[in-house]
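> coordinates only, sequence not included:
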C-alpha cells in the first residue's frame, strides 16, 4: 500500500446568495465553541464542481434551494490555508434557516452597510466587488 504525501484537503466552495437587497450569512460552530459568521460553504466532493458544491452545501446547511449564477473567484484563504471557491447564487425556493444544527448556530440576511460588523477582517476582493455591485448601499 502506498501513501500519498501530497494529499490535499478538498477545496471549500462558498455560496454568495443575494436576495431582497441582502446577502445570506451563516454563523458556524467551530471546534472551540467560538462562533464565526461566513457564507454557506463546505467541502467539494470528488467529481463535483465548485458551483455544484455551493448549491448542495447551501441546501444542506440552510434548507434553501439556490442556483449558481457564476463563479466569482478562487483563492487560498489567508486564515485557513484552504483552497476556496466563491459562487454567486440566487434563491430558487425555500426560506433560509439553520438546517444543520451541528454545523450552524444562526443565519442572517445582511445588508451592505452591515458587512463589516459580520466580517471585520474584510471580504475577498471579487466577492466584495460583486456585493458592491448588487447590494444597495
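Yep, it's here. The model shown is predicted, which means the values in this text are computed figures rather than measured ones. Numbers count the residues shown, from 1 in each chain.
> C-alpha only now, for contacts and for neighbours.
Noted.
> next, count neighbours for residue 116.
Around residue 116 sit 11 other residues, with neighbours defined as other Cα atoms under 10 Å.
> actually, residue 11.
Considering only other Cα under 10 Å, residue 11 is surrounded by 19 other residues.
> over to residue 92?
Close neighbours of residue 92, defined as other Cα under 10 Å, add up to 11.
> name the SS class of it, please.
The three-state label given to residue 92 by DSSP: H, G, I helix; E, B strand; the rest coil is strand.
> and here is the other one:
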C-alpha cells in the first residue's frame, strides 16, 4: 500500500479516519538514532505504526519497533504527541487519516538490525547525517524533539 502526505495543503482530501499511531525514538550509545526507510513511500522515519485493539500504546511502540527493525526496546518516556489537523495521510485504498501519533522515547534492550516488509533499510544514523536523508518534515520534527531531550513532552 502506498501513501501520500499532505501538510497544510488546500488540495488535500478530507480525512475519513483517525488512528492511534506510535513512533519510537531510540538512540544507541553513540547518540545515533534508529531509523527505517519506509517501503510505502521511500522516506526515512522513526519505526512505528498503528496501535491494535487489546494492546496498550507503549506496547504498540515496542511491537512496531521490533517488527520493523529487529531491535527490542523498553519505553522510557514520551517525546511528544503529534496531532496537527493540517497533516493528512492518504492511502491508495481510500483511507485518509488525520495525523495522530504518540512518539515514545525508548532504549535498546536486545535484537539485531534487520529489515521487514515495511522497511527497505534499517540504520543507526548520526545527527549530522540526518540532513542528507529524505525525511518528511512532520517526522523530522519528532526526531529533532527527541534529540533535544526536553524534560516536558511536546503537545501539538
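That came through fine. Just so it is clear, the structure is predicted and the values come from calculations on it, not from any experiment.
> give me the TM-score for this pair.
TM-score for the superposed chains, counting by TM-score structural alignment, normalised by the length of structure 1: 0.77, backed by 123 aligned residues with a Cα RMSD of 2.4 Å.
> and the gap between the counterpart of residue 44 of structure 2 in structure 1 and residue 46 of structure 1?
Matched by TM-score structural alignment, residue 44 of structure 2 corresponds to residue 37 in structure 1. In this structure, residue 37 of structure 1 and residue 46 of structure 1 are 27 Å apart, going by Cα to Cα, to the nearest Å.
> the two: which is more packed in?
It is residue 37, of residue 37 of structure 1 and residue 46, that has more neighbours when counted by other Cα under 10 Å, with 19 against 7.
> just give the nearest non-adjacent residue to residue 23 of structure 2, would you?
Closest residue to residue 23 of structure 2 in three dimensions, ignoring its sequence neighbours and counting by Cα to Cα, 6 or more residues apart in numbering: residue 48, at 4.1 Å.
> how many other residues sit next to that neighbour?
Residues near residue 48 of structure 2, counting by other Cα under 10 Å: 28.
> which ones are touching it?
21, 22, 23, 24, 61, 64, 65, 68 (Cα atoms under 8 Å, 6 or more residues apart in numbering).
> just among these, which is most surrounded?
For the contacts of residue 48 of structure 2, neighbours were counted using other Cα under 10 Å, and residue 24 has the most, 33 neighbours in all.
> I'd guessed it sits against residue 104; true?
Yes - under the criterion of Cα atoms under 8 Å, residue 24 of structure 2 makes contact with residue 104 at 4.9 Å.
> all helices in structure 1, in order from the N-terminus.
Listed from the start of the chain, structure 1 has helices (DSSP state H) covering 50-62, 115-118, 125-134.
> which of those helices sits closest to residue 28 of structure 1?
For the helices of structure 1, the distance to residue 28 of structure 1 is smallest for helix 50-62, at 9.9 Å, taking Cα to Cα.
> against which helices or strands is that closest one packed?
Helix 50-62 of structure 1 sits against strand 12-19, strand 41-43, strand 65-76, strand 83-93, with contacts defined as 3 or more Cα pairs under 8 Å, 6 or more residues apart in numbering; DSSP states H and E.
> what stretch of structure 2 does that helix fall on?
Helix 50-62 of structure 1 corresponds to residues 57-69 in structure 2, going by TM-score structural alignment.
> quick one: contacts of that stretch?
Defining contact as Cα under 8 Å, 6+ apart, one finds that stretch 57-69 of structure 2 is touched by 22-24, 36, 47-52, 71-75, 104, 111-119, 122.
> give me the buried entries from the residues you listed.
Using 16 or more other Cα atoms under 10 Å as the burial test, the contacts of stretch 57-69 of structure 2 include 22-24, 36, 47-51, 71-75, 104, 113-116, 118-119, 122 as buried.
> understood, closing this out.
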